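Undergrad: Dropping a prediction and its sequence here:
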Amino acid sequence: MATSSKLPFTINATGTTTGLFIFLHGLGDTGYGWSTMFEAIRKKHIKYVFPNAESMPVTLNFGMKMPSWFDIAALDMSGKEDEAGIKKAAESIRALIKKEQEAASVPSERVILGGFSMGGALALYTGLTHKEPLGGMVLLSSWLPLREKFSKNADGLSLASQKCPIFQGHGDSDQMVKTIFGSKTHELLAESRDDAGMEFKLYKGLGHSSSEEELHDVAAFIEKQLGSA
């Protein structure tokens, strides 16, 4: 499986769980740091889940082993992609969604899936290919994987199959996953979905990381979709 055997970091609801927020970390990271950041903006009725990727050799980093959802060769919009790895990782995240839903008796419309960088790319692919409607997606400093296939509706991939609201955040000074990756993703999704449930926000001076302002906006998005209590 693409996910680590280590259990996800979690923030449990303090009462009855009525919503789920599942967030995927970026390349070389774990879910721990994100779990500590979301601790400060948590809502008591939501369970927050931060899974960990397995370590694997990553071509972009000269074959070094590190936590990674799939292999990545280059940060290039026209570069070769690890399609098999993306699909395998998506299935593991789907299994996690199902497991958490069943444990809390939460319907799919009360699940928000998100991620940062590579984690956001996997979250978007998983969400767009998920058969059940989700409550929302949060994509930070991220991009659309297998963009050409989605654009051409090849292999059954569709940009319009998932109708849930989507929040995208991106630093305007991101030199790792450049802003154009996020803006092009937003344009493609907005054109295909033709609805008002899309938000793309740039953060001035922010590099390849998150910020207090961005996390505040994410918290507002979560509250809008899953309520305040």
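TA: Yep, that arrived.

Undergrad: only C-alpha atoms for contact and neighbour calcs from this point on.
TA: Fine.

Undergrad: Let me see the ranges of the strands in the chain.
TA: Secondary structure of the chain by DSSP state E: the strands cover 9-11, 19-24, 46-50, 55-58, 64-67, 111-116, 136-140, 166-171, 198-203.

Undergrad: In CSV: the ones you listed, plus mean neighbour count and distance to Val177.
TA: Shown next, in CSV, are those (neighbours: other C-alpha atoms under 10 Å; distance: least, C-alpha to C-alpha, whole Å):
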stretch, mean neighbour count, distance to Val177
strand 9-11, 18, 25
strand 19-24, 26, 16
strand 46-50, 24, 21
strand 55-58, 18, 16
strand 64-67, 16, 18
strand 111-116, 26, 10
strand 136-140, 27, 10
strand 166-171, 24, 9
strand 198-203, 16, 13
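
Undergrad: and of these, who's closest to Ala74?
TA: Ala74 lies closest to strand 55-58 among those, at 10.0 Å (C-alpha to C-alpha).

Undergrad: Tell me how far the top helix by length along the chain lies from the chain's centre.
TA: Counting by DSSP state H, the longest helix found in the chain is helix 83-104. A distance of 12 Å separates the centroid of the chain from that of helix 83-104, by C-alpha atoms, centre = their mean, to the nearest Å.

Undergrad: Would you agree Asn175 is in contact with Gly207?
TA: Slight slip there: residue 175 is Gln, not Asn. Yes - taking C-alpha atoms under 8 Å as the definition, Gln175 is a contact partner of Gly207 at 6.6 Å.

Undergrad: Comparing these two, which residue is more hemmed in?
TA: Each of Gln175 and Gly207 has its neighbours counted (other C-alpha atoms under 10 Å); Gly207 has more, 19 against 11.

Undergrad: What residues does the nearest residue to the more buried one once chain neighbours are set aside make contact with?
TA: Counting by C-alpha to C-alpha, 6 or more residues apart in numbering, Asp174 is the residue found nearest to Gly207 once chain neighbours are left out, at 3.9 Å. Counting by C-alpha atoms under 8 Å, 6 or more residues apart in numbering, Asp174 makes contact with Ser141, Leu206, Gly207, His208, Ser209.

Undergrad: dropping in the other structure now:
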Amino acid sequence: MTTAAPALLETVELETGPQPAWTVLWLHGLGDSGEGWAPVVPELLRQDWPSVRFVFPHAPVRPVTINNGVRMPAWYDIRDFQDLANRADAEGVEQSVAQVEALIAREAERGVPASRVILAGFSQGGAITLAAGLRRREPLAGLIALSTYLPLGERLIREAAPQASAQPVFMAHGSHDPVVPFQGGQLAAAGLRSLGFEVEWHTYPMAHQACGEEIEAVADWLGRRFAQA
């Protein structure tokens, strides 16, 4: 029996020029939407970049246990806030990874192969970025994981595809983060490095948020990816 492909998520899209040669697929955090991160595009852009399509999907709306079951945009349910290894529900993670893969496949249909797709995410979106990235047998151009952790504990490390470690990774975390502990981000980076990933790590004196210096570092990292193609 074949499994039906997931319906494509609704997205916000911004193109920096005609016929984009690259795609940055950016996943928002819990309770947010694609519109929440779209304003970052002008802060990222550099004059020497090729044309880029930025795709900001909206997460499905689902009940979130730690928020008393209130329905909100979420990439997965959060059942245990304290235990990071068991915070994410596996079914929700798997569903979201499949939806992200469908968006990556659409980019290939639009002329941007996986080798020129960057997958990025903040918080919950960063967790899905890492979960999807670890499964990739056809490496993406890179992964950006901000203020996040590795969901499902050691399971993703055990199940990682051997080809996945070819993907360079940018990670950044606030040292005062009360939502995703700083140590959770460090553990995720260590787990990726144990598999052979090249991880560029940045720390900022902030809470669960982004800052201008961080966005500047992301832009520098993206520029290096584009220049290597």
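TA: On my side now, so go ahead. All values derive from a computational prediction rather than experimental measurement.

Undergrad: re the thing from before, can you give me the distance of the aligned residue in structure 2 for the residue nearest to Gly207 of structure 1 to Pro151 of structure 2?
TA: Matched by TM-score structural alignment, Asp174 of structure 1 corresponds to Asp177 in structure 2. Using C-alpha to C-alpha, to the nearest Å, Asp177 of structure 2 is found at 17 Å from Pro151 of structure 2.

Undergrad: ditto for Asn68 of structure 2
TA: When Asn68 of structure 2 is compared with Pro151 of structure 2 (using C-alpha to C-alpha), they lie 21 Å apart.

Undergrad: Which one's more surrounded, these two?
TA: Neighbour count, other C-alpha under 10 Å: between Asn68 of structure 2 and Pro151, Pro151 has more, with 25 against 8.

Undergrad: Quick one: map that one onto structure 1.
TA: Using TM-score structural alignment, the partner of Pro151 of structure 2 in structure 1 is Pro145.

Undergrad: and the equivalent of Arg110 of structure 1 over in structure 2, what does it touch?
TA: Counting by TM-score structural alignment, Arg110 of structure 1 lines up with Arg116 in structure 2. By C-alpha under 8 Å, 6+ apart, the contact list for Arg116 of structure 2 reads Ala21, Trp22, Thr23, Leu140, Ala141, Ala229.

Undergrad: and in structure 1, which of the residues you listed remain?
TA: Shared with structure 1 under both residues aligned by TM-score structural alignment, their matches' C-alpha atoms under 8 Å, the contacts from the contacts of Arg116 of structure 2 are Ala21, Trp22, Thr23, Leu140, Ala141.

Undergrad: Can you lay out those residues as CSV showing distance to Trp221 of structure 2?
TA: Putting the kept ones among the contacts of Arg116 of structure 2 into CSV (distance: C-alpha to C-alpha, whole Å) gives the following:
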residue, distance to Trp221 of structure 2
Ala21, 17
Trp22, 14
Thr23, 15
Leu140, 15
Ala141, 11
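
Undergrad: since we're on Thr126 of structure 1, how many residues are nearby?
TA: Thr126 of structure 1: 21 neighbours (other C-alpha under 10 Å).

Undergrad: ok, the closest residue to Gly197 of structure 1 other than its chain neighbours - how many residues close by?
TA: Distances taken as C-alpha to C-alpha, 6+ apart place Pro165 nearest to Gly197 of structure 1, at 4.4 Å, with adjacent residues excluded. Neighbour count for Pro165 of structure 1, taken as other C-alpha under 10 Å: 18.

Undergrad: Pro165 of structure 1 pairs with which position in structure 2?
TA: Checking TM-score structural alignment: Pro165 of structure 1 goes with Pro168.

Undergrad: pretty sure its match is touching Pro139, no?
TA: No - applying C-alpha under 8 Å as the test, Pro168 of structure 2 and Pro139 come out as separate, 9.5 Å apart.

Undergrad: counterpart of Phe54 of structure 2 in structure 1?
TA: So, by TM-score structural alignment, Phe54 of structure 2 is matched to Tyr48.

Undergrad: isn't that match right next to Thr10, touching?
TA: Yes - the pair formed by Tyr48 of structure 1 and Thr10 meets the contact definition of C-alpha under 8 Å, at 5.5 Å.

Undergrad: Are there residues contacting both of those two? Which ones?
TA: Residues touching both Tyr48 of structure 1 and Thr10 by C-alpha under 8 Å, 6+ apart: Ser35.

Undergrad: Might you report the residue contacts of the residue nearest to Gly197 of structure 1?
TA: Gly135, Gly136, Met137, Gly197, Met198.

Undergrad: ok, now with 6 Å
TA: Shown in contact with Pro165 of structure 1 (C-alpha atoms under 6 Å, 6 or more residues apart in numbering): Gly136, Gly197, Met198.

Undergrad: now these as TSV including distance to Ala219 of structure 1?
TA: Formatted as TSV, the contacts of Pro165 of structure 1 follow (distance: C-alpha to C-alpha, whole Å):
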residue	distance to Ala219 of structure 1
Gly136	12
Gly197	16
Met198	16
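
Undergrad: Near Gln225 of structure 1, how many other residues are there?
TA: Counted with other C-alpha under 10 Å, Gln225 of structure 1 comes out at 17.

Undergrad: Look up how far Arg53 of structure 2 lies from the match of Arg110 of structure 1.
TA: 11 Å.

Undergrad: what does Phe226 of structure 2 give?
TA: For Phe226 of structure 2 relative to Arg53 of structure 2 (C-alpha to C-alpha), the value is 13 Å.

Undergrad: Tell me the counterpart of Phe70 of structure 1 in structure 2.
TA: Counting by TM-score structural alignment, the partner of Phe70 of structure 1 is Tyr76.

Undergrad: Share the number of residues neighbouring the closest residue to that match other than its chain neighbours, please.
TA: Nearest residue to Tyr76 of structure 2, sequence neighbours excluded (C-alpha to C-alpha, 6+ apart): Gly92, at 4.2 Å. Using other C-alpha under 10 Å, Gly92 of structure 2 has 18 neighbouring residues.
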